[in-house]
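Colleague: predicted coordinates and the sequence they were generated for:
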Amino acid sequence: MTSETTPVAPRLTSLSHGGGCGCKIAPGVLSALLAKSSLPPMVFPDLLVGSETADDAAVYRLDDRQAIVATTDFFMPIVDDPRDFGRIAATNALSDLYAMGARPLMALAIVGMPINVLPHETIAKILEGGESICREAGIPLAGGHSIDSVEPIYGLVGIGVVDPAHLKRNATAQAGDVLVLGKPLGVGILSAALKKNELDAAGYAAMIRATTQLNRPGTELARLGGVHALTDVTGFGLLGHTLELARGAGLTARIDSDALRWLPGVQALAARGVVTGASGRNWASYGDAVDGKVEGDATLRALLTDPQTSGGLLAACAPEAVDEVLALFARDGFGEAAVVGRMEAGAARVLVD
């Protein structure tokens, strides 16, 4: 008489060399790769936003009142729960639409799975998680593409629409603008702790709440005349995405490190050295354009370069619009939105106070 045991499914995070937006190619490497194209540029008058800047999505004008916004985002697992992985990846992908001020219309799934390694039930839960977020956003998951891959990969193509008059870019901040961040920071550090089995249930719950909260305020923020620029904080960390704002506008961005909000336990974990490899790669790519407290404080540097998966919106707005911006965030459930800095005249760099 023989007995058979059901094989134990591997942890999702054990199958990936990096997780979430920490999988991103470092900004310096990415810039070098894109610069190697020998093809001459083509001009498309109705392409309002393309690859010439580091913006969050492409925008193509259909007429004076409508433009299509298109983006894609996918990555390897940041958590082991398959449904949570699908939810996080879908929320993160749709964030780029909200960061342009767009209203999502539909999504397509991007699926790469090790079919002979993961139970099919696990893969089905990943897909279900992504679909649940699309339903929450009020859009159809209308199709997609799948392959058999070595590492599990999931994400979405997001399609949205925006009035060109309300389009918000990451390159249009103005001197004197206040910087408002919609979500607390520290997702990458919590994910590193999870992989090391050092994240408790409360920390995990906080990470899931943050990473599955749709950045819906972006659509309404875009309609406010006092909001001049908008982006979301993801794989390049707060410093990297703030630097994109500074470079796009030709201004200095000043971050008030004491005003930043953190997910529970993040600062203590960072002080113990629980950080991601992507944090170091981020600093190596853009650290020469950052000054201030971060230079002599390794823990603060790790916190501010920490890759954020499905991070918060970062809005540059006129001082007189701050109360309205914070109220809009609060109304949509972003109670930890806070003023974290300002834009001022000066060289295109970031100063950390």
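Modeller: Perfect, thanks for sending it.
Colleague: rest of the way, CA atoms for contacts and neighbours
Modeller: OK.
Colleague: all helices for the chain, in order.
Modeller: Along the chain, counting by DSSP state H, helices occupy 27-34, 82-99, 120-137, 187-195, 201-211, 217-221, 237-249, 266-271, 277-286, 298-304, 322-331.
Colleague: out of those helices, the one nearest Val161 is which?
Modeller: Distance to Val161, taken as Cα to Cα, is lowest for helix 82-99 among the helices of the chain, at 8.5 Å.
Colleague: quick one: the closest one to helix 201-211, angle?
Modeller: For helix 82-99 against helix 201-211, the angle by axes from the mean of the first three to the mean of the last three Cα atoms, to 10 degrees is 40 degrees.
Colleague: so Gly160 touches Thr72, yeah?
Modeller: No: at 11.6 Å, Gly160 and Thr72 do not qualify as touching, with contact defined as Cα atoms under 8 Å.
Colleague: tell me which of these two has more neighbours.
Modeller: Gly160 (24 against 21; other Cα atoms under 10 Å).
Colleague: list the contacts of the closest residue to that one other than its chain neighbours.
Modeller: Setting aside the residues directly before and after it, Gly160 is nearest to Pro104 in space (Cα to Cα, 6 or more residues apart in numbering), at 4.0 Å. By Cα atoms under 8 Å, 6 or more residues apart in numbering, the residues touching Pro104 are 94, 97-98, 137, 139, 158-161.
Colleague: structure B:
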Amino acid sequence: MRKTLLLAMMIAIMTVPFLTGCGSEEEKPAPKAKPAAEAPAEQAPAVQKSEPAGEGAQIGFIYVSPIGDAGWSYAHDMGRQTVEAMPGVTTSFVEAVPEGADAERVILNMARKGYTAIFATSFGYMDPMLKVAKQFPNVQFMHCSGYKTAPNMSAYFGRMYEARYLAGMVAGSMSKTGKLGYAAAFPIPEVIRGINAYTLGAQAVNPKAEVRVVWTKTWYDPAKEKEAAKSLLDVGCDVIAQHQDSPGPQEAAEERGVYSVGYNTDMSNFAPKAHLTAPIWNWSPWYANAVTKMLAGEWKHGSYWPGMAEGIVDLSPFGAMVPQDVQDTVNAKKQAIKDGKYKVFTGPVFDQAGAPKVAAGKVADDESLLGMTWFVQGVIGTTE
């Protein structure tokens, strides 16, 4: 199954990465929240323009994990709350929806109720959403982390690897041993790309840094993800990073008295003595932009991949233990990324075996990034 997905990713040019999950089907409306954030610019050419949504727009969101996960779904729900605060808009959500048949049922139910737009926020929702989209041409369908589109269905994600690189710089600066641990979800391009960016960031400040990877094959399993982090600590890693939705790895680092790097949101509350920073999502500007344009009939369907320049990805505040000189170095690189003066996968970049993957002075293109199935030098682990 995974090989089939990866092959499809390599064929698709303008595509977007992956994500997964567990289930409840109760639609939950929410009270009005804070005002909508400023919207970013569009990132891709149009497929088809939408019709104006008008007043009384109903927007639905579907999450793969509970919004209380403190991670992926929680970050998306913060964006939903921004949409909820917009005039003439009402939102609802269904959390912890398994991928597959359950997802199709939830999407179909929203479409039948006449929702203006439906946002599905996990990779495994892609095919179910595409199936429903073909039946409801007047509904706007939005799929996060996939690559398939239709005249009324867009794909969107964010360049999280940019923030991963910066987090790697922090970890490489703070590690005493140069041994970094990474509790990872599934060996798919999105996760592999993030591990590689993190490793390159660590090596930018410590050329001898290495990153050990343990796969959990989960997105949200706090106990299993915590155990994965412990296994990395047991072999001498003194900074733990994660591509997981739970704060389990952060808690493991805190208990062992070492440092950690979170993901999705600021997880410092779970590990105040360990948490250095975290690559985080800010979906508010993206969702506000999309819904605003739908209301005006200006939304253009296509594939979108905004990044740090658009405010979709960022770093959480540095922990108090991070020295000012480290913060200054990382912030300078962050500004260079935002200004387009630095690209994370700028060559030379070599794979684990030392074979060149990106030539000196060249920059990996989006097709290569989106289909990445290999580790850079310095990563210890397999892509299986």
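Modeller: Nice, thanks for sending it over. Remember, predicted model here, so these are calculated numbers, not experimental data.
Colleague: TM-score for the pair, please.
Modeller: The TM-score (TM-score structural alignment, normalised by the length of the first structure) is 0.25; 152 aligned residues with a Cα RMSD of 7.1 Å.
Colleague: could I get the helices of the first structure as CSV with distance to Leu351 of the first structure and mean neighbour count?
Modeller: Output for the helices of the first structure, formatted as CSV (distance: least, Cα to Cα, whole Å; neighbours: other Cα atoms under 10 Å):
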stretch, distance to Leu351 of the first structure, mean neighbour count
helix 27-34, 19, 13
helix 82-99, 23, 28
helix 120-137, 36, 18
helix 187-195, 22, 25
helix 201-211, 26, 16
helix 217-221, 26, 22
helix 237-249, 9, 25
helix 266-271, 20, 18
helix 277-286, 13, 20
helix 298-304, 12, 21
helix 322-331, 21, 17
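Colleague: how about CSV for those, with distance to Val59 of the first structure added?
Modeller: Formatted as CSV, the helices of the first structure follow (distance: least, Cα to Cα, whole Å):
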stretch, distance to Val59 of the first structure
helix 27-34, 19
helix 82-99, 10
helix 120-137, 20
helix 187-195, 29
helix 201-211, 25
helix 217-221, 15
helix 237-249, 17
helix 266-271, 36
helix 277-286, 27
helix 298-304, 29
helix 322-331, 24
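Colleague: gap between Arg61 of the first structure and Arg103 of the first structure?
Modeller: Note on Arg61 of the first structure: its distance to Arg103 of the first structure, by Cα to Cα, to the nearest Å, is 15 Å.
Colleague: of these two, which one has the most company?
Modeller: Neighbours of Arg61 of the first structure and Arg103, each counted by other Cα under 10 Å, are more numerous for Arg103; the result is 22 against 19.
Colleague: give the contact list for that one.
Modeller: 97, 160-162, 219.
Colleague: quick one: which of these is nearest to Ala338 of the first structure?
Modeller: Thr219 (18.5 Å).
Colleague: I figured the closest one hits Leu94, correct?
Modeller: No: using Cα under 8 Å, Thr219 of the first structure makes no contact with Leu94, being 11.7 Å away.
Colleague: is it true that Arg61 of the first structure touches Ala70?
Modeller: No: assessed by Cα under 8 Å, Arg61 of the first structure is found out of contact with Ala70, at 11.5 Å.
Colleague: count the neighbours of Leu5 of the second structure for me.
Modeller: Quick note: Leu5 of the second structure (other Cα under 10 Å) scores 11 neighbours.
Colleague: tell me the contacts of it?
Modeller: By Cα under 8 Å, 6+ apart, Leu5 of the second structure lies in contact with nothing.
Colleague: wasn't it part of a helix?
Modeller: Yes: counting by DSSP: H, G, I helix; E, B strand; the rest coil, Leu5 of the second structure falls inside a helix.
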